[in-house]
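A.B. asks: Give me a model of this one.
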Amino acid sequence: MARLVLWDMMTLDGMVAGAGGDLSWHEEVWGPELEQFSQTQLQEAGGLLFGRVTYDLMAGYWPTQQGVIAEFMNAIPKYVASRKLSELAWSNAHLLGQQPEAEVYRLKTETVKQLFLFGSADFAATLIAHDLIDEYRIAINPRVLGGGAPLFKPGQAMKLRLIDSRALASGVVIVRYVPAGGESVLRLH
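C.D. replies: Just a heads-up that it's a prediction; the model follows:
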């Protein structure tokens, strides 16, 4: 059974996007170290999960890019939770049905390599509520936005156990948590 890893960049105050969906603060810390980390973890991936907003951002960017990450992003199976979209134009992208949590569970049972949920805080809230996320891998950006879209929604209480942390030269700290009582996993480095 595949594990589902939530991978996101978050500010110190818990935001995954600023006002109006602003992500420009990601660029402040993106560099060779974070790019290498991303390439390494993508080797673990058997599929990517997105909510509609994140899918729209990714599908609007990756098909026109070149390089190792772009080739990977365009080829890997992608699964999208959306109540608004009826078709997907990005290569190898598939819509999840009316019960995305049931389909994610099915994907976990049918996929060998890990599944990654990128961004998609609203979709993440649904998957958290159904105990489908096996690991929370978060790049904490040394920034406070003072508002925006939080990764964890009010009322979502859970206890997590730290399994790894790594500080980057940019000031980003990558933390890895599993649900308390969850199985231990190996460190990436």
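
A.B. asks: contacts, neighbours, all on C-alpha from now
C.D. replies: Fine.

A.B. asks: Report the secondary structure element holding Ile163.
C.D. replies: Taking DSSP states H and E as the definition, one finds Ile163 inside strand 160-167.

A.B. asks: Not counting its own residues, what contacts stretch 168-184?
C.D. replies: If you take CA atoms under 8 Å, 6 or more residues apart in numbering as the criterion, stretch 168-184 is touched by 29-31, 33-34, 134-142, 158-167.

A.B. asks: roughly how far is stretch 64-79 from the heart of the chain?
C.D. replies: In terms of CA atoms, centre = their mean, to the nearest Å, the centre of stretch 64-79 is found 15 Å from the chain centre.

A.B. asks: this one next, for a side-by-side:
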Amino acid sequence: MRKIIMFNRISVDGFFAGPNGEIDWFIADHELDKALHEMGEPDMDSPDTVLLGRVTYQLFESFWPKVAADPESPEEARVIANELNQMTKVVFSKTLKEVSWQNTRLVKGNVIGEVSRLKQEKGSDILIFGSGTIVQQLADEGLIDEYLLAVTPVVLGTGKPLFKDVKKLNLKLLETKKFKSGNVLLHYETEKG
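C.D. replies: Okay, here's the model as predicted:
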């Protein structure tokens, strides 16, 4: 069975975005980006699929293809952009009419049913970036196997909580890394049963 691994940046007080979806409080961190690629290796299968909600998809689609095509972009960013371009992207949205980024398909139906089906298919691990409402639905159903949380040293006070209305989850800490930026990367797995 394929694993689902969630990555999100969060504030110290647990928000993944400000009250209006703002993410201007993120601290850019190339060390953290590099650590994400290395974390879990060689145990983790290289992910080949990413799950996105509409907002995250539109943000990514407006940014990453341009980075991949820009020879002036930093090498690390181009590597990430090329990986995202090649991955299968599954976008969950009831309002989008179409998706245009290569290797992307739009799903308007049942998130839980579709993700349960994807987990049963052959393939590598599946990632979720951002997409708080999808994370909340999948976490509540116990479908997320691992959590990568990049804790940014900021208290927002208000915003969109990552685990809003999610049932209790027991997590086992696998690894931590701290960075000069003040970001801390926490890697957890869900304790089953």
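
A.B. asks: Please work out the TM-score for the two chains.
C.D. replies: After superposition, the two chains reach a TM-score of 0.88 (TM-score structural alignment, normalised by the length of the first structure), with 180 aligned residues with a CA RMSD of 1.8 Å.

A.B. asks: can you tell me what part of the second structure the helix or strand that comes right after the strand holding Ile163 of the first structure aligns to?
C.D. replies: As assigned by DSSP H and E, the chain's next helix or strand after strand 160-167 of the first structure is strand 173-179. Under TM-score structural alignment, strand 173-179 of the first structure corresponds to residues 184-190 of the second structure.

A.B. asks: From the centroid of the first structure, which residue is nearest?
C.D. replies: Central residue of the first structure (CA atoms, centre = their mean): Phe118, 2.2 Å from the mean position.

A.B. asks: Which strand or helix spans the nearest residue to His187 of the second structure once chain neighbours are set aside?
C.D. replies: Distances taken as CA to CA, 6 or more residues apart in numbering place Leu148 nearest to His187 of the second structure, at 4.6 Å, with adjacent residues excluded. Using DSSP H and E, the element containing Leu148 of the second structure is strand 146-152.

A.B. asks: what range in the first structure matches that strand?
C.D. replies: So strand 146-152 of the second structure sits over residues 135-141 in the first structure, by TM-score structural alignment.

A.B. asks: I'd like the distance from that stretch to the chain centre, please.
C.D. replies: Counting by CA atoms, centre = their mean, stretch 135-141 of the first structure comes out at 9 Å from the chain centroid.

A.B. asks: neighbouring contacts of it?
C.D. replies: With CA under 8 Å, 6+ apart as the test, stretch 135-141 of the first structure has contacts from 3-12, 26, 29, 171-179.

A.B. asks: still on that earlier bit, give me the mean distance between the very next helix or strand once past the strand holding Leu148 of the second structure and the first structure.
C.D. replies: Next helix or strand after strand 146-152 of the second structure toward the C-terminus (DSSP H and E): strand 160-161. Mean deviation of strand 160-161 of the second structure relative to the first structure after superposition (mean CA distance after the TM-score superposition for the first structure): 0.8 Å.
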